[in-house]
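*Asks:* Could you look at this predicted model? Sequence included:
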Amino acid sequence: MERDVTVEPAVLTELARLRERLPELTGSVLATTDGMVVAHDAHDLDPETLAAMSAASLGLARRFAVAVDHGTLRETVVACAGGYITTYAAGRDALLTVVTGRLANLARVHLEARRTLERLAQIAPSAPTAADPRRSARPSRKDVPGGLARRKPMASLPRNARQKNAG
């Protein structure tokens, strides 16, 4: 479902330049953290699906970072047989996902994507960036809405409770 949103032409230009700098790039999507497409250069990919899945992946990765007390999440990388899907946190409310082929140099992908995020922040200064001052440098468990759920391992439950859950 296409949204009728006006995108700053400079944003689309920046995504096109990212493709020029990374020949292995299959597509890129700039989206909100709730999975809505802001802009994309994803000709053979479904940008809405990519944005929604990226937002879900980023949300989970942020929870991982908080759970192990590793500070603010910068990016997630999904390595597949056919290439990489890398999602970069752009402040609290946005993300950039790039999809590349298997021959991509991941260090170069990181470098170019981070530079693109910086330029996008200059184009639309009101957009959140990785250096968003509204966020603390090291988020804690209290920063995650609803806190982190604690679950009891099945092995520690009484045997009759395990049988009820299994059936």
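*Replies:* Yep, that arrived. Numbering: from 1, shown residues only.

*Asks:* contacts, neighbours, all on C-alpha from now
*Replies:* Will do.

*Asks:* Just the buried positions in the longest helix seen in the chain, please.
*Replies:* As assigned by DSSP state H, the longest helix anywhere in the chain is helix 47-67. For helix 47-67, burial by neighbour count (16 or more other C-alpha atoms under 10 Å) applies to 47-48, 50-52, 54-55, 57-59, 61-63, 65-67.

*Asks:* Below is structure B, check it against A:
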Amino acid sequence: MDTDTAILAELRGLRRRLPQVTGSVLAGADGLLITRDLNGADADSIAALAAATLGLGRRFADTAGHGDLQETLIHGSHGQVGLYAVGTRALLAVLAAAQVERDLLHRHARQVADQVGELLRARPVTNVPDPAPHFLDNRAPLAVRTPMATLPYNPALPRRRF
């Protein structure tokens, strides 16, 4: 089984194990979509927003002196979104129903994030420079953390391939 298929199987397995999960998105640290198991939502926008939110959460935890960010959970009136770091190069956004048990969601989503992290570690990035060192350095100037000039222009919302 190739890496892309194995990653998608992990995302689909999360939804099977936890029926309150309505979908998930795997994105690069730069916010570009890697893959998704999602119906009826804009996966590209979720990927970009998840990267921005996780970056802010990391900055907030660091500024508050609370150590490394473990996850971010967003509660909405109709559901929840959990954001989990997947190594240093990616993140997992998990969309779930409002009534999902938080500890159960975190346990299953963290397992998937760890498994996907192992799969990604085995396969190098092929088409976009890795922004992870700057993305993780909260003290670097914003222009350094997001090297947009190094990314190739693609008006069709480029997808990061691992």
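*Replies:* All right, it came through fine. This one's a predicted model, so the numbers in the text were calculated from it and none came from an experiment.

*Asks:* And the TM-score between these chains?
*Replies:* Here the TM-score for the pair of chains, by TM-score structural alignment, normalised by the length of structure 2, is 0.73; 132 aligned residues with a C-alpha RMSD of 2.4 Å.

*Asks:* about what we covered before: so what does the longest helix of structure 1 touch, helix or strand wise?
*Replies:* Under the contact definition 3 or more C-alpha pairs under 8 Å, 6 or more residues apart in numbering; DSSP states H and E, helix 47-67 of structure 1 sits against strand 25-32, strand 37-41, strand 75-80, strand 83-90, strand 94-101.

*Asks:* helices and strands around the second one, which ones?
*Replies:* Which is strand 37-41 of structure 1. Packed next to strand 37-41 of structure 1, using 3+ C-alpha pairs under 8 Å, 6+ apart, are helix 9-21, strand 25-32, helix 47-67.

*Asks:* after superposition, how close is that strand to structure 2?
*Replies:* With mean C-alpha distance after the TM-score superposition for structure 1, strand 37-41 of structure 1 departs from structure 2 by a mean of 0.6 Å once superposed.

*Asks:* related to what we said a few turns ago, what's the spacing between the longest helix of structure 1 and its chain's center?
*Replies:* Taking C-alpha atoms, centre = their mean, to the nearest Å, one finds the center of helix 47-67 of structure 1 at 5 Å from the center of the full chain.

*Asks:* Could you do stretch 98-114 of structure 1 as well?
*Replies:* With C-alpha atoms, centre = their mean, you get 14 Å for stretch 98-114 of structure 1.

*Asks:* outside of it, which residues touch it?
*Replies:* 18, 21-22, 24-29, 80-88, 96 (C-alpha atoms under 8 Å, 6 or more residues apart in numbering).

*Asks:* Pull out the buried members of those.
*Replies:* Buried among the contacts of stretch 98-114 of structure 1 (16+ other C-alpha under 10 Å): 18, 22, 24-29, 83-88, 96.

*Asks:* For the alignment partner in structure 1 of residue 31 of structure 2, which residues are in contact?
*Replies:* Here residue 31 of structure 2 is matched to residue 35 in structure 1, going by TM-score structural alignment. Neighbour list for residue 35 of structure 1: 48, 51-56 [criterion: C-alpha under 8 Å, 6+ apart].

*Asks:* how much space between residue 35 of structure 1 and residue 78 of structure 1?
*Replies:* 18 Å (C-alpha to C-alpha, to the nearest Å).

*Asks:* Over to residue 95 of structure 1?
*Replies:* For residue 95 of structure 1, the distance to residue 78 of structure 1 - C-alpha to C-alpha - is 15 Å.

*Asks:* quick one: furthest residue from the center of structure 2?
*Replies:* Within structure 2, the residue lying farthest from the chain centre (C-alpha atoms, centre = their mean) is residue 65, at 23.0 Å.

*Asks:* what's the counterpart of that one in structure 1?
*Replies:* Match for residue 65 of structure 2 (TM-score structural alignment): residue 69.
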